[in-house]
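Engineer: generate a structure from the sequence data that follows.
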Amino acid sequence: MGKSGYLTLRAGAEAQGEFEDRRSRFIAQLVHVADEAAADAFIAEVRARHHDARHNVPAWILSDGRERCSDDGEPSRTSGMPTLEVLRGAGLADVCCVVTRYFGGTLLGPGGLVRAYTAATQQAVAAAEAEGAIVEMTLVTPVVVQLPYALYDRVSRLIDEAGGKVKDSLFLEDVQLTCAFRAGTEAPFLAAVSELACGEELARAGDPRFAEF
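Structural biologist: Predicted coordinates for the structure are as follows:
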């Protein structure tokens, strides 16, 4: 997405929001998806779950910038696009939202539909926030450090000072630390470890990727 981070839902979490207007019920269901296939699978699952509903309107955004929405039989641009706009506005990616509509017998008109789909999706996003299900994904560089026990305390301090986090520790003949740094901030740490080890390469940086930091 050309950014250093984005928000998403925690894997496995599902948030729901509901809005009612003139007896039409709009139920927004929001989940984390890793790719288009996962979005398609969730859309199919919701359609099965609410097979008696008049419409199941899907919208999804991926962190690679791809996004899609459908009006699923509602008048053009009254449902899928407003749902997508709420996800965009919340800074979310790798998410899919399906808004189910049970028709209440009264036509709401284009303005009423836009309001209803927007409100239901906003409720789902608010519910996800309230449940602590929204997580920040940051572009991080993984760094693996292999070091003798004698340097463990010094290197732990250097990780702290450089703003890194230890994600995993293995204590064998040597200590192996798997760390994460916000992408672009790992260089001073690598230089400090190299100096501490008199030029020996104890720390290796991997390729940056999006992860919870």
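
Engineer: all contacts plus neighbour counts: C-alpha atoms, from now on.
Structural biologist: Noted.

Engineer: now for the longest strand anywhere in the chain, which elements pack on it?
Structural biologist: For the chain, the strand reaching the highest residue count under DSSP state E is reported as strand 134-147. Counting contacts by 3 or more Cα pairs under 8 Å, 6 or more residues apart in numbering; DSSP states H and E, strand 134-147 packs against strand 5-9, strand 175-182, strand 203-205, strand 209-212.

Engineer: need these in a markdown table with mean neighbour count, can you?
Structural biologist: Shown next, in a markdown table, are those (neighbours: other Cα atoms under 10 Å):
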| stretch | mean neighbour count |
| --- | --- |
| strand 5-9 | 22 |
| strand 175-182 | 22 |
| strand 203-205 | 16 |
| strand 209-212 | 16 |
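
Engineer: so can I have CSV of those showing distance to residue 144?
Structural biologist: Listed next are these as CSV, based on distance: least, Cα to Cα, whole Å:
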stretch, distance to residue 144
strand 5-9, 22
strand 175-182, 5
strand 203-205, 5
strand 209-212, 15
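
Engineer: nearest to residue 192, of those strands?
Structural biologist: strand 203-205 (10.0 Å; Cα to Cα).

Engineer: the longest strand of the chain: what's the following helix or strand?
Structural biologist: helix 152-161 (DSSP states H and E).

Engineer: sequence B follows; please return its structure for comparison with A:
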Amino acid sequence: MTYPVPAKQVETLYEIKKSKFIACAGFANSRESAMALLESVKQQYPDARHHCWAYVFGNPNAPSSAAMADDGEPSGTAGKPILNVLQHKDIGDIMIIVTRYFGGIKLGAGGLVRAYSAAAQQAIDALDVRQEIKLEPLSVDIDFKHEQFVRHLVEQAKGKIANCRYKSSVMIDIELPLDALDNFKKQMAPIAFKVSAKNE
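Structural biologist: The predicted structure follows:
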């Protein structure tokens, strides 16, 4: 299961009636990473009046989480338009922060909605994406002699080995693409092993 995510962070500038809307779009797949991105933008533009944002985590067709904030703008005029742009794009694990510098001319509620939407859209248009492969964590308990075989299977499946513990047997924590799980278990069938979800 793959879906597009931001390949790198981008920043764009949208200006209307002397107000500047600086949009930053980047990868975020957790509340912590999203807030870290927000903090970095705040540090970059400490004198700005507003840092409005929205994010969507996980597969864009079935997000695991979504949130937004108006950061002092009238309710519904900033975070919601940014989130609306995100929800109509096929990109997951993404956050957009729009920093506003007031230019002295009030835009009104409708004007703010249009401006924040346009700023977010501009950032999306400038964004490069890459394919994110959703990995499933598993723990495999095997005999020492099968370790290299398992490592080979994981590499073939384009998975990752997160950890390896040696006791009376070898416990390997692995991460595999969801669509490779069944084949992995079939190939493991000839050897004695125990497999369990890593979070069990």
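
Engineer: quick one on the thing from earlier: and the helices and strands packed on strand 134-147 of the first structure: which comes nearest residue 139 of the first structure?
Structural biologist: Closest of those to residue 139 of the first structure is strand 209-212, at 4.5 Å (criterion: Cα to Cα).

Engineer: what's in contact with the closest one?
Structural biologist: Contact with strand 209-212 of the first structure is made by 5, 135, 136, 137, 138, 139, 140, 141, as judged by Cα atoms under 8 Å, 6 or more residues apart in numbering.

Engineer: quick check: the two most widely separated of those?
Structural biologist: Applying Cα to Cα across those, the maximum distance is between 135 and 141, 18.1 Å.

Engineer: which one's more surrounded, these two?
Structural biologist: More crowded of residue 135 of the first structure and residue 141, by other Cα atoms under 10 Å: residue 141, with 22 against 18.

Engineer: got a list of what that one touches?
Structural biologist: 180, 181, 182, 183, 184, 186, 205, 206, 207, 208, 209.

Engineer: just send those back as a markdown table, with distance to residue 45 of the first structure too.
Structural biologist: Listed next are the contacts of residue 141 of the first structure as a markdown table, based on distance: Cα to Cα, whole Å:
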| residue | distance to residue 45 of the first structure |
| --- | --- |
| 180 | 36 |
| 181 | 37 |
| 182 | 36 |
| 183 | 37 |
| 184 | 40 |
| 186 | 42 |
| 205 | 40 |
| 206 | 37 |
| 207 | 35 |
| 208 | 33 |
| 209 | 30 |
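
Engineer: name the nearest of those residues relative to residue 57 of the first structure.
Structural biologist: residue 209 (31.3 Å).

Engineer: all helices of the second structure, in order?
Structural biologist: 31-44, 79-87, 108-126, 147-156, 181-188 (DSSP state H).

Engineer: reformat these as TSV; add distance to residue 21 of the second structure.
Structural biologist: Formatted as TSV, the helices of the second structure follow (distance: least, Cα to Cα, whole Å):
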stretch	distance to residue 21 of the second structure
helix 31-44	13
helix 79-87	12
helix 108-126	6
helix 147-156	45
helix 181-188	45
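
Engineer: right, so of these, which gets closest to residue 18 of the second structure?
Structural biologist: helix 108-126 (11.9 Å).

Engineer: the closest one corresponds to what range in the first structure?
Structural biologist: Counting by TM-score structural alignment, helix 108-126 of the second structure pairs with residues 109-127 of the first structure.

Engineer: got the buried residues for that stretch?
Structural biologist: For stretch 109-127 of the first structure, burial by neighbour count (16 or more other Cα atoms under 10 Å) applies to 113-127.

Engineer: what's next to it, contact-wise?
Structural biologist: By Cα under 8 Å, 6+ apart, the list of residues contacting stretch 109-127 of the first structure from outside reads 15-21, 26-30, 75, 78-79, 82-83, 86-87, 90, 97, 99.

Engineer: of the residues you listed, select the buried ones using a ChimeraX command.
Structural biologist: Here is the ChimeraX command that picks out the buried ones among the contacts of stretch 109-127 of the first structure, judged by 16+ other Cα under 10 Å:
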select :15,16,17,18,19,20,21,26,27,28,29,30,78,79,82,83,86,87,97,99
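
Engineer: return the subset of the contacts of stretch 109-127 of the first structure lying in strands.
Structural biologist: Counting by DSSP E, the part of those found in strands is 15-21, 26-30, 97, 99.

Engineer: make TSV from these and add distance to residue 63 of the first structure to it.
Structural biologist: Converted to TSV, those look like this (distance: Cα to Cα, whole Å):
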residue	distance to residue 63 of the first structure
15	19
16	22
17	23
18	26
19	28
20	31
21	33
26	27
27	25
28	21
29	19
30	16
97	15
99	21
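
Engineer: just these now: which is nearest residue 40 of the first structure?
Structural biologist: For those, the nearest to residue 40 of the first structure is residue 97 (11.0 Å; Cα to Cα).

Engineer: you'd agree the closest one is up against residue 59?
Structural biologist: Yes: the pair residue 97 of the first structure and residue 59 passes the contact test of Cα atoms under 8 Å, sitting 5.4 Å apart.
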